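S.K.: Take a look and give me a structure for this.
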Amino acid sequence: MKKTLIAAALFAAIGTAHADPVTLTYTDTFGNEQVGTLPNNSSWSGNPWNQGKPVQGNVYAGEFKFKTSEGLDFYAFCADIFHTLKSGTTYQMDALTTGSVAGIGSWEIARIGYLFDNYGDYLDNSANGKELTAFQLTLWEILFENGKNQGNQNGNPLSKGNFKVGGFGDADDLANGWIKDIYDNTQDGTKSEKYDLFFLTSSSTCTEKYTSGNKKGQCKNGKMTQDSQNLISWTAKPEDPQDPAENPNEIPEPMPLVLLTAGLLALGFTRKLRCC
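M.R.: Presented below is the predicted three-dimensional model:
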């Protein structure tokens, strides 16, 4: 009940703040994270952020915790292995539904929903470090493994297929078990019954503009660089939809979210780590 009320209050505030963005300050220095490795020359064709180049090296996996300008907690997971979390980024926030985010299909929505519905009890609690790491690893497998039937590969999906990651100890084993369960039991076309899911798309910056002609000052095609990594967030659905105390007055609308520069720079995000 408490978690639902907090979620309702947060997204009611977001839904009414049409003019001004909600500001998020990163408050958790990966207190629940573990560190693992993307193997050398790791490369895959996961949607929708295939960069066409290998990604490798140390990677953190865990749950992000932010504080909103209204003083409410806001949680998220990394949904983009190709970019680091950077300060000063404006995010567009949309409901995570089929077709709402480029490259995410109905089977991915179904598996993400199953993950939240069956393993969401571990969320928002830094004491669940292993479980939150496993949650992030499982989410990556769903998003970046190439194909709807490739997630369950001989019991060790994280070490096989197009997307590979390891070195997380017991969290690897836990995630492998969750992935098998998800790919064995999720029904395509379904969605989360317990959570409303949201996708936060990072802003992009033009890296090269036309310097002359009638397009002077406009950005050249393909000369945009994504500012930060994309994220997935959530709110618990009300336990009693008929109880007005559990429902925000307005449905959240797409809107920008801004990360405070000082909040992130203080945590040393100049280090070269891929994602989370």
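
S.K.: drop to CA atoms for contacts and neighbour counts, all remaining ones
M.R.: OK.

S.K.: Show me the strands in the stretch 51-200 of the chain, by range?
M.R.: Assigned strands in the stretch 51-200 of the chain, in chain order: 57-61, 64-68, 73-78, 90-95, 195-202 (criterion: DSSP state E, counting those that start in this stretch).

S.K.: out of these, which comes closest to Pro256?
M.R.: When the strands of the stretch 51-200 of the chain are compared for distance to Pro256 using C-alpha to C-alpha, the nearest one is strand 90-95, at 4.7 Å.

S.K.: what angle sits between the closest one and strand 195-202?
M.R.: Here strand 90-95 runs at an angle of 150 degrees relative to strand 195-202 (axes from the mean of the first three to the mean of the last three C-alpha atoms, to 10 degrees).

S.K.: Could I get the buried residue list for strand 90-95?
M.R.: Buried positions in strand 90-95, judged by neighbour count with 16 or more other C-alpha atoms under 10 Å: 90-95.

S.K.: what do you get for stretch 108-119?
M.R.: 108-117.

S.K.: If we only consider those, which is nearest to Leu231?
M.R.: Here the nearest of the buried residues of stretch 108-119 to Leu231, counting by C-alpha to C-alpha, is Ile112; it sits at 13.1 Å.

S.K.: ok, now which ones touch the closest residue to Ala8 other than its chain neighbours?
M.R.: Excluding the flanking residues, the one nearest Ala8 by C-alpha to C-alpha, 6 or more residues apart in numbering is Pro248, at 5.1 Å. When contacts are counted by C-alpha atoms under 8 Å, 6 or more residues apart in numbering, Pro248 is found next to 8-9, 11-12.

S.K.: SS state for Pro248?
M.R.: coil (DSSP: H, G, I helix; E, B strand; the rest coil).

S.K.: would you list every one of the helices in the stretch 101-250 of the chain?
M.R.: For the stretch 101-250 of the chain, the helices defined by DSSP state H, counting those that start in this stretch occupy 106-119, 129-144, 170-185.

S.K.: which stretch among these comes nearest Tyr26?
M.R.: When the helices of the stretch 101-250 of the chain are ranked by proximity to Tyr26 (C-alpha to C-alpha), helix 129-144 comes first, at 17.2 Å.

S.K.: elements contacting the closest one?
M.R.: strand 34-38, strand 57-61, helix 106-119, helix 170-185 (3 or more C-alpha pairs under 8 Å, 6 or more residues apart in numbering; DSSP states H and E).

S.K.: For the longest one, name the packing helices and strands.
M.R.: Think helix 170-185. By 3+ C-alpha pairs under 8 Å, 6+ apart, helix 170-185 packs against helix 106-119, helix 129-144.

S.K.: want to put them side by side, so please do this one too:
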Amino acid sequence: MQAFCIDVDHWLKTNGNATYDIISATASGGLSNLQLAQVGWLFDHHASDLGSAKKDAAFQLSLWEIFFETELSLNLSNGTFKSNTFENESGTTRNLANEFLGVITADNTYRSSGWEFYVLNPDNPSDNQRLITWHEKDPGNPPSEVSEPGTLLLLSLELGIVYFSTRHRNSAYLSSFA
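M.R.: You can find the predicted model right below:
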């Protein structure tokens, strides 16, 4: 699963197990309508740019600007949320993020037609970092419901695999004593 950081006040705790409540970004505890519109626009226009360290960092900075800026204009050089770091030899990551943000409007009715978003709220430890994740919609192939017999068949197959893999492991363990 890929995710970006929402929370700048907490570190992502990776030592040990962490649990999260995953909720739709449209649900209570998710994103505001304006944040959802701006995140959707950002993904619709720049998700294909992801894959290099500079573009991924610019995308993360853009998300933080969306989540924490209280001014209507989105720009990392001024306003409530600012960044003067992320410089590198090949150019400024901040400038790339500002290019991403420069054409996003304050229209809170925009909804992405290509992406669905989810918020991961930390459950344990509760002071873990809050995250946003997504999955691409496929308008040509919408998800179909699995009928009850299909669900039972899948469950039976999974239980059978667990049973036989456990049995195989136990017999291998016991034969090592013979």
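
S.K.: Check structure 2 and tell me which residue is nearest its centre.
M.R.: The residue lying closest to the centre of structure 2 (C-alpha atoms, centre = their mean) is Thr133, at 1.6 Å.

S.K.: Quick check: the aligned residue for that one in structure 1?
M.R.: Residue correspondence to structure 1 (TM-score structural alignment): Thr133 of structure 2 is matched to Ser233.

S.K.: Let me see the contact set for its match.
M.R.: The neighbours of Ser233 of structure 1, taking C-alpha under 8 Å, 6+ apart as the test, are 75-77, 197-200.

S.K.: want to try JSON lines for the helices and strands packed on helix 170-185 of structure 1, with distance to Gly189 of structure 1 as columns?
M.R.: Shown next, in JSON lines, are these (distance: least, C-alpha to C-alpha, whole Å):
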{"stretch": "helix 106-119", "distance to Gly189 of structure 1": "6"}
{"stretch": "helix 129-144", "distance to Gly189 of structure 1": "15"}
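
S.K.: ok, and what's touching stretch 89-107 of structure 1?
M.R.: For stretch 89-107 of structure 1, contacts defined as C-alpha under 8 Å, 6+ apart pick out 47-48, 109, 143, 148, 188-190, 196-203, 227-228, 253-259.

S.K.: Show me which of the residues you listed are buried.
M.R.: Of the contacts of stretch 89-107 of structure 1, these count as buried by 16+ other C-alpha under 10 Å: 47, 109, 143, 148, 190, 196-203, 227-228, 253-259.

S.K.: Aligned against structure 1, show me the partner of Ala53 of structure 2.
M.R.: Alignment note: Ala53 of structure 2 maps to Gly129 in structure 1; criterion TM-score structural alignment.

S.K.: what's the burial count for its match?
M.R.: 21 (other C-alpha atoms under 10 Å).

S.K.: now Gly151 of structure 1, nearest residue through space, not along the chain?
M.R.: Pro157 (5.8 Å).

S.K.: Now do the SS call for Val162 of structure 2.
M.R.: Under three-state DSSP, Val162 of structure 2 comes out as helix.

S.K.: Can you report how many residues lie near it?
M.R.: Close neighbours of Val162 of structure 2, defined as other C-alpha under 10 Å, add up to 12.

S.K.: Asp21 of structure 2 versus that one, what's the distance?
M.R.: Separation of Val162 of structure 2 from Asp21 of structure 2 (C-alpha to C-alpha, to the nearest Å) stands at 26 Å.

S.K.: next one: Ser28 of structure 2
M.R.: 12 Å.

S.K.: before we move on, what about Asn78 of structure 2?
M.R.: Distance, Asn78 of structure 2 to Asp21 of structure 2, by C-alpha to C-alpha: 33 Å.

S.K.: Next: Asn121 of structure 2.
M.R.: Using C-alpha to C-alpha, one obtains 5 Å as the distance from Asn121 of structure 2 to Asp21 of structure 2.

S.K.: re earlier: please produce CSV containing the strands of the stretch 51-200 of structure 1, extended by distance to Tyr122 of structure 1.
M.R.: Shown next, in CSV, are the strands of the stretch 51-200 of structure 1 (distance: least, C-alpha to C-alpha, whole Å):
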stretch, distance to Tyr122 of structure 1
strand 57-61, 14
strand 64-68, 13
strand 73-78, 12
strand 90-95, 22
strand 195-202, 14
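
S.K.: So which of the contacts of Pro248 of structure 1 wins on neighbours?
M.R.: Per-residue neighbour counts (other C-alpha under 10 Å) across the contacts of Pro248 of structure 1 peak at Ala8, which has 23 neighbours.

S.K.: and that one, helix, strand or coil?
M.R.: helix.

S.K.: count of residues packed around the alignment partner in structure 1 of Trp11 of structure 2?
M.R.: Mapped onto structure 1 by TM-score structural alignment, Trp11 of structure 2 lines up with Thr84. Neighbours of Thr84 of structure 1 under the rule other C-alpha under 10 Å: 21.

S.K.: Surely Thr84 of structure 1 touches Gln229?
M.R.: Yes: shown here, Thr84 of structure 1 and Gln229 form a contact pair, counting by C-alpha atoms under 8 Å, at 5.4 Å.

S.K.: what residue of structure 2 takes the place of Gly161 of structure 1?
M.R.: Gly161 of structure 1 maps onto Gly79 in structure 2, by TM-score structural alignment.

S.K.: Give me the distance between the closest residue to its match other than its chain neighbours and Phe81 of structure 2.
M.R.: Leaving aside its sequence neighbours, Gly79 of structure 2 sits nearest to Glu71 (C-alpha to C-alpha, 6+ apart; 6.1 Å). Going from Glu71 of structure 2 to Phe81 of structure 2 by C-alpha to C-alpha gives 9 Å.
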